[in-house]
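Asks: sequence-free structure coming up:
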């Protein structure tokens, strides 16, 4: 059997890319065919000739060793089952790699920006995964601020800040006025009043994402998950979303082990969870509304949460952090977030009191919870 290797490359173009976009001629062609149902219409959409698209199909069928299209004169072109599986698998793999693709693209953009303008401001940011932050990076770039964005779980992002691997960290928490031993135990040791400064960034809706049911409205809570037969796909330990789910289960008196898949292999981003559900590997999982809508999933809201940025006190008045706050305070930031369902920016750019913004800070059993 012929070995088919993966060949990676990148190029500099006048137009940019977003999120998990990775161009590949085979998958671009298959997507166009699936979308238009015709080789001729696909060729028109691609700005290519019918002969070119037909030749490309034959080339890729030879490379893959499998037929890709069912085609009969006068009938719509249909992808073969193999091509459909290939397209679905590639999309899920690409989605799972989103945080790493974005980090690599940011690093390459940084290198190019330094070559073109050595005086550009640079800010290294480790942050919990969010669909709004790439938009923030684009706005910052327009103001000569390059954000080196790397996605990590909330706990890992705060640890990176403590270890000096970044200047700003991003994490998210709900208000939780009644306290939470889960959040306090995980985050309190990494945040110190007087040492860290909290900056408002955005507010978003967290909930459960499910495959579409056709019903006008679905009601589902974490209490309904045990014994439901629904396969759960979770986020990785240390992520803010995993902390949220652990907190909600604790409040509902539900054991994690009673939910099928809760403790199994996790995903590292909202989009990866959504892709797993859309691909049939799971039935339900936690995530933000914007990720659910992107994959055509149902969304059951559970709670609103604030996404904060945090830096050391000494860095608050540095030129890169002041430039970041200026972008957050600009009208362009909430305008950009309007493209994402479930998002708002009520305190964007404001320096907030850490103990007031995080009311669970004084939860008395936090130390005991952390020990446990």
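Replies: Arrived safely, thanks for sending. This structure is a prediction, so every number in the text was calculated from the model and none was measured.

Asks: going forward, measure contacts and count neighbours with C-alpha atoms only.
Replies: Noted.

Asks: ok, the residue lying closest to residue 347 once chain neighbours are set aside - contacts?
Replies: Nearest residue to residue 347 in three dimensions, chain neighbours excluded: residue 200, at 5.0 Å (Cα to Cα, 6 or more residues apart in numbering). Counting by Cα atoms under 8 Å, 6 or more residues apart in numbering, residue 200 makes contact with 306, 307, 308, 309, 347, 348, 349, 350, 351, 352.

Asks: swap in residue 299?
Replies: 207, 208, 209, 210, 289, 292, 293 are the contacts of residue 299 under Cα under 8 Å, 6+ apart.

Asks: Quick check: next helix or strand after the helix or strand harbouring the second one?
Replies: Pointing back at residue 208 there. Using DSSP states H and E, residue 208 sits in strand 196-210. Sequence-wise, the next helix or strand downstream of strand 196-210 (DSSP H and E) is helix 240-252.

Asks: what's downstream of that next one, the next helix or strand?
Replies: With DSSP H and E, the next secondary element past helix 240-252 is helix 270-278.

Asks: putting a second one here so we can go through both:
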């Protein structure tokens, strides 16, 4: 069975054809000119090149492409004729899709050739406000277009990707006042080092219980989830919300195995909300926006900060500066404030790690005592 593989050409003079294949072009030239030499002249190629290409295609496809009758000009074989027909049929049927793909590719590569455009790679804990930011940044008409390449992963994986050089920014979230002995501190402190990392302010958001419309079980706290035997759906290990949940359970003196469904998890806030909306669970921890989008009620539990971390070396790079500038605009902050459960907080500002992450406390160095005179 022969398979089709698509290629595209990137050059200043790629031509106007939406999609090209050298074999149909060779076959069409032979059919029109009636000879290999005529086809070569029409394509501005050497006779040797065209002859060799046709022979290689015959070997690869396992069939004769050109036939010569005694005293007659070169003609396409039945196999060659069918190949040319199939290519024309496919292009005719797929012309709209091919044109759309062609336009998308040209738009995407236009960014690479635009000296004023910036691309910023961001690994981040799942957050709908970031998706809103991506759309806002890509709006046409900006003097310096900013394209955010966002990949949603767990908070821990996001910071790991930053430290391994796979992204420029990492998005993660922590509660406002996490203690030095909290799971939050133990999770993030080994990965973030003062002097190496910098934090950029982004947003304050609310996390809480996503429950069915009307909150039929009357859930107000995690203790209520345990007391009522409500079916809970969790987030996976490595996600910031899983870290948050474990800290909240520890603060309430609740063992993880007391939560029915603690071992079941979904990959995002949206997936948790969908599980509750579908009746597969009674509650899950997540953001208000995801709950409202699925027609659920939302019970706020805790305020947290969503941070953007970067290496100090990339803080003043053009793409990072473009993002910091965008985050500080009144237009973006007004749009963020309109998102349920969100509020702008130090948007675009470079923040002291010891202030934002309270487990980082630096003792002042004591002055050295003068030595005794000998």
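Replies: Ah, there it is. This structure is a prediction, so every number in the text was calculated from the model and none was measured.

Asks: what's the TM-score here?
Replies: The TM-score (TM-score structural alignment, normalised by the length of structure 1) is 0.65; 254 aligned residues with a Cα RMSD of 2.1 Å.

Asks: quick revisit: put the buried members of the contacts of residue 299 of structure 1 into a PyMOL selection.
Replies: Buried residues among these (16 or more other Cα atoms under 10 Å), as a PyMOL selection:
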select buried, resi 207+208+209+210+289+292
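
Asks: mapped onto structure 2, which of the contacts of residue 200 of structure 1 hold?
Replies: Retained in structure 2 (both residues aligned by TM-score structural alignment, their matches' Cα atoms under 8 Å) from those: 307, 308, 309, 347, 348, 349, 350, 351, 352.

Asks: are any of the residues you listed buried, and which?
Replies: Buried among these by 16+ other Cα under 10 Å: 307, 308, 309, 347, 348, 349, 351, 352.

Asks: about what we covered before: which of the contacts of residue 299 of structure 1 are retained in structure 2?
Replies: Taking both residues aligned by TM-score structural alignment, their matches' Cα under 8 Å, the ones among the contacts of residue 299 of structure 1 also touching in structure 2 are 207, 208, 209, 210, 289, 292, 293.

Asks: Distance check, the nearest residue to the fourth one once chain neighbours are set aside against residue 329 of structure 1.
Replies: Leaving aside its chain neighbours, residue 210 of structure 1 sits nearest to residue 284 (4.6 Å; criterion: Cα to Cα, 6+ apart). Using Cα to Cα, to the nearest Å, one gets 36 Å for the distance from residue 284 of structure 1 to residue 329 of structure 1.

Asks: Which one of the two is surrounded by more residues?
Replies: When neighbours are counted by other Cα atoms under 10 Å, residue 284 of structure 1 and residue 329 differ, and residue 284 comes out ahead with 26 against 19.

Asks: doesn't residue 208 make contact with that one?
Replies: Yes - using Cα atoms under 8 Å, residue 284 of structure 1 is in contact with residue 208, at 6.6 Å.

Asks: Count residues in the vicinity of residue 52 of structure 2, would you?
Replies: Residue 52 of structure 2 has 12 nearby residues by other Cα under 10 Å.

Asks: Now do the one helix or strand it maps to: distance to the chain's middle.
Replies: Using DSSP H and E, residue 52 of structure 2 sits within helix 47-61. In terms of Cα atoms, centre = their mean, to the nearest Å, the centre of helix 47-61 of structure 2 is set 43 Å apart from its chain centre.

Asks: Name the residues of it that are buried.
Replies: In helix 47-61 of structure 2, counting by 16+ other Cα under 10 Å, buried: 47, 50, 54.

Asks: Kindly report the same for stretch 351-368 of structure 1.
Replies: Applying 16+ other Cα under 10 Å to stretch 351-368 of structure 1 flags 351, 352, 354, 357, 358, 359, 360, 361, 363, 366 as buried.

Asks: Over to stretch 305-320 of structure 2?
Replies: Neighbour-count burial for stretch 305-320 of structure 2 [16+ other Cα under 10 Å]: 305, 306, 307, 308, 309, 310, 311, 315, 319, 320.
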